[in-house]
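Colleague: next come a sequence and a model predicted from it.
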Amino acid sequence: MSQFVVTYISHTPELSEAHVAALNTQLESSSSQCKISQLKFISANAADVYLCSEGPLPLTELQSQLRGLIDSSEDVDIVLQRNDNHRQKKLVVFDMDSTLIYQEVIEMIASYANVEDKVREITDRAMNGELDFAMSLKERVLLLKGLEIEPLYEAIKPRLEITKGVPELCRSLKRHGVKLAVLSGGFIPFANYIKDQLQLDFAKANELEVTDDGRLTGRTKGELVDGNCKARTLLDLCQKYSIAPEDSLMVGDGGNDLPAMAVAGFGVAWHAKPRVQELAPSRLNTESMIDLLHILGYAK
C-alpha cells in the first residue's frame, strides 16, 4: 500500500494529463526518497498521486521536501496526506466568516452602525500586532453599544452569502454520515442562522450582551470563542460524537483557526491569509468548496 497521497486540484475546470505529468516530474525530483506508484484522476479538475518511500519517512519531512513545489504552484493546489483509513473524516468543523460565507460579519455590523472607520482602525492595529483577538473584539463590540439587537439581526441575516459549493459539500458529507459544525469568532445568532441554512449539527460563537429592552450593552458574555476555544471545542465534539481526533478536519481562513487545525486529524486553509496558508497542513484556493471532497478522498 502506498504510504502517501498527493492530490492535485486545479483552479480551472480541467486538469490536463500534460499538466499532471509535469507536476509529477517536479514531485519526484523534489523527493529522492519517494516514487510514484499510482496515478488516478478523480474528477475533471483533480487527480490523486500515490507515493511509496524507500525507507521510513515522516510526513513532516516529506512536506518540507515538497514545500517549494507546493508554494510555487499557482494554478493547482497540492495537498499531501498519509494514505490511510483516516482520510475520509467523520467530523468536519468550519470557520464561518470568509469560509462558510464570503463576508466578515463584524464589517457588515460596522456598516450598519456607521462605525466602519473606527472598526477598520481597530482591525489595522490588530494586524500590526498591537491588539490580540480578545482585545480587538472587545473594542469593536463596545462601538455597538446602544444598538437595537433585533433590527440589527434582521437587517444582516438575509445579506449573508454562502460560499460557492458549500451547500452541495455539506449535503454530500451528511449523506456519508459526517458530523458538521461551525465555530466562529463572530456572533451566535449569525452562526445559528448559517447552521440552520446548511443543516449543520453544531454551532458555537460569541454572544452579545443585551439589556432588558433589547439593546446592546457593548460587551460580550460567556466564553470567548478564540483559537484556543475552537481547538478545545473540536476535541469536545470528537468526544461527544465518539470520533477519534484523527478522524476530524478543521477548515478556516484565519490565524485563530490554526490551533484547531493542530489538534484535528487534518486542516485546510480556505482562501486564507498568506501566513495561514504557510502554516496550515494544506490549502485550497479553488472557486468552489465542493473541491474539499477531493482532499477527503471522494471522487466526483
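Modeller: Nice, I can see it.
Colleague: from here on, contacts and neighbour counts on C-alpha atoms
Modeller: OK.
Colleague: what does the strand or helix carrying residue 62 rub up against?
Modeller: Taking DSSP states H and E as the criterion, residue 62 maps to helix 59-72. Here helix 59-72 makes contact (CA atoms under 8 Å, 6 or more residues apart in numbering) with 26-27, 30-31, 77-82.
Colleague: I'd say residue 234 and residue 265 touch.
Modeller: No - with contact defined as CA atoms under 8 Å, residue 234 does not reach residue 265; the gap is 10.6 Å.
Colleague: ok, the two, which is more surrounded?
Modeller: residue 234 (27 against 20; other CA atoms under 10 Å).
Colleague: quick one: contacts for the more buried one?
Modeller: Contacts here follow CA under 8 Å, 6+ apart; on that basis residue 234 touches 93, 260, 264.
Colleague: the stretch 201-300 of the chain: helices as residue ranges?
Modeller: Assigned by DSSP state H, counting those that start in this stretch, the stretch 201-300 of the chain shows helices spanning 227-240, 258-263, 274-279, 292-295.
Colleague: again, but for the stretch 51-200 of the chain
Modeller: 59-72, 105-112, 116-127, 133-142, 149-156, 166-175, 188-198.
Colleague: residue 39: which element?
Modeller: strand 34-43.
Colleague: residues near the nearest residue to residue 40 once chain neighbours are set aside, how many?
Modeller: Closest residue to residue 40 apart from its sequence neighbours, by CA to CA, 6 or more residues apart in numbering: residue 48 at 5.2 Å. Residue crowding around residue 48 was assessed by other CA under 10 Å; the count is 24.
Colleague: before we go on, here's another structure to hold up against the first:
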Amino acid sequence: MFIATLIAADRLSAGDISLASDLLAEAGADILGHMWIEPDKAVDIRFSGDLVSAREALSALGFGIDYVAQPEAARAKKLFVADMDSTMITVECLDELADYAGFKPQVAAITERAMRGELDFVEALDERVALLADMDAAIVTRCHEERVVVSPGAATLVRTMKAHDVHTVLVSGGFTLFADRVAVEIGFDRAVANRLDIAAGRLTGRVVRPIVDSATKQRVLQEETERLELGAAETLAIGDGANDLAMVEQAGLGVAYRGKPKLRDVADARIDHGDLTALLYAQGYARKDWVEG
C-alpha cells in the first residue's frame, strides 16, 4: 500500500486532488481514497500499484505543488540526515567567506559545477579553500552572523522530528565553524563537517583531512542506521547537490531540496515549491503536531 502526499506552497484545491488521482489511475494505480492532513494545504491519496510509475505520473502536477509518493508503512521516520549548505541554510558558506576576500565569483562558479557533479568534490574544495589563505579566522564568525540564514521550515522540521524521538544529524561538506553553530540553532543532535586549518589565528588555505565528502555522508547514514538498529525504510535524507547523491539514494526516503539535476534523477521525492515543513506533511504530521521553530 502506498501514499501520495500532495503539499501546496499556497492552496490545494479539489481540482488538484482530482488531477493527481486521475494521473495515478492512468499509470495503473488503484485509488483507495484520500484524506486531508491539513485542509487546503496537504492531503494523502492512498493507492496500490507500481510506485515508480506513480512517481513519474505525478510529475505532471501543476506549479506550486510538491508531492511525496512512498510506502504507507514506516512513513514517519526514525533517523534524519541532512546536508547543510543550500538545504538547511540558504547560502553556500564557502562562497560567502570568499566574498570577504574578494573571490566570490570565482569560488561560486566552482561550487556550482561541483554541486552539479561536473568536478571532483575534494579537488574543488581544496581549490576554493586555497583562495582563503591568510584570512583572519575571526571572519568566520562575522560571516555566520551576517550571511547565514536558516532555510524556511528547517527548525520546525528538525524540532518536530526530535519531539517524536527521531535522531537528527547534520552532515556537511562545509565547515565545523559553521555547522556546529547551525546544528545548535536548528536543534540537530549531531553535526559532521570539515575542519578549516588555522594557524596563528589565520586560515592556512587548507582543509584538515579526512575530508567529509559524498562517501562520508553515506557512511554516516549507514552507521547511524545500524547504531539505532533501524531498517533502511525508517531513514530520511535530504540534500541539494551531487555530493548528497549517495546518501539520498541509500535512505528509505531520499529527498532533493531545490536539487541539482543529478540528485533530482535519483531522489525519491523533490521539494521545489514549499518549504522544509513539506517533509512533516509527508510523514503524516499535521500542523497541530509541530514544534514551531
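Modeller: It's in. Predicted model only: the values in this text are computed from it and were never measured.
Colleague: check which residues of the helix holding residue 62 of structure 1 are buried.
Modeller: 62-63, 65-66, 69-70 (16 or more other CA atoms under 10 Å).
Colleague: run the angle between that helix and strand 34-43 for me.
Modeller: 60 degrees (axes from the mean of the first three to the mean of the last three CA atoms, to 10 degrees).
Colleague: returning to that earlier point: nearest to residue 174 of structure 1, of the helices of the stretch 201-300 of structure 1?
Modeller: Among the helices of the stretch 201-300 of structure 1, the nearest to residue 174 of structure 1 by CA to CA is helix 292-295 (12.1 Å).
Colleague: skipping adjacent residues, who's closest to residue 36 of structure 1 in space?
Modeller: Nearest residue to residue 36 of structure 1, sequence neighbours excluded (CA to CA, 6+ apart): residue 51, at 4.6 Å.
Colleague: which secondary structure element contains the alignment partner in structure 2 of residue 47 of structure 1?
Modeller: Using TM-score structural alignment, the partner of residue 47 of structure 1 in structure 2 is residue 43. In this assignment (DSSP H and E), residue 43 of structure 2 forms part of strand 42-48.
Colleague: and that strand, how far from the chain's centre?
Modeller: Distance of strand 42-48 of structure 2 from its chain centroid, counting by CA atoms, centre = their mean, to the nearest Å, is 23 Å.
Colleague: distance from that strand to structure 1 after superposition?
Modeller: Overlaying structure 1 shows strand 42-48 of structure 2 at a mean distance of 0.9 Å from the equivalent residues (mean CA distance after the TM-score superposition for structure 1).
Colleague: report the contact partners of residue 124 of structure 1.
Modeller: For residue 124 of structure 1, no contacting residues are found, by CA under 8 Å, 6+ apart.
Colleague: from residue 232 of structure 1, how far off is it?
Modeller: Between residue 124 of structure 1 and residue 232 of structure 1 the distance is 28 Å, computed by CA to CA, to the nearest Å.
Colleague: quick check: residue 124 of structure 1 vs residue 136 of structure 1, distance?
Modeller: 10 Å.
Colleague: and residue 193 of structure 1, by the same measure?
Modeller: Residue 193 of structure 1 sits 24 Å away from residue 136 of structure 1, going by CA to CA.
Colleague: do the same with residue 17 of structure 1
Modeller: Applying CA to CA to residue 17 of structure 1 and residue 136 of structure 1 gives a distance of 48 Å.
Colleague: what do you get for residue 73 of structure 1?
Modeller: Distance from residue 73 of structure 1 to residue 136 of structure 1, by CA to CA: 35 Å.
Colleague: the two - which one has more neighbours?
Modeller: Just comparing residue 73 of structure 1 and residue 136: by other CA under 10 Å the higher neighbour count belongs to residue 136, 19 against 12.
Colleague: isn't that one up against residue 123?
Modeller: Yes - counting by CA under 8 Å, residue 136 of structure 1 touches residue 123, with 7.2 Å between them.
Colleague: who are the contact partners of the spatially closest residue to residue 145 of structure 1 that is not a sequence neighbour?
Modeller: Once flanking residues are discounted, residue 145 of structure 1 sits nearest to residue 218: 4.1 Å by CA to CA, 6+ apart. Residues in contact with residue 218 of structure 1, defined by CA under 8 Å, 6+ apart, are 141-146, 208-209.
Colleague: what of residue 198 of structure 2?
Modeller: Contact analysis of residue 198 of structure 2 by CA under 8 Å, 6+ apart lists 137, 204.
Colleague: that one matches what in structure 1?
Modeller: That one, residue 198 of structure 2, aligns with residue 210 by TM-score structural alignment.
Colleague: and if you look at residue 282 of structure 2?
Modeller: In structure 1, residue 282 of structure 2 lands on residue 295 (TM-score structural alignment).
Colleague: give me the neighbour count for its match.
Modeller: 27.
Colleague: next one: residue 159 of structure 1
Modeller: Residue 159 of structure 1, neighbours per other CA under 10 Å, totals 11.
Colleague: list the residues that contact the spatially most central residue of structure 2.
Modeller: Centroid-nearest residue in structure 2, with CA atoms, centre = their mean: residue 238, separated by 2.8 Å. Residues counted as contacts of residue 238 of structure 2 (CA under 8 Å, 6+ apart) are 81-83, 87, 244, 248, 254-257.
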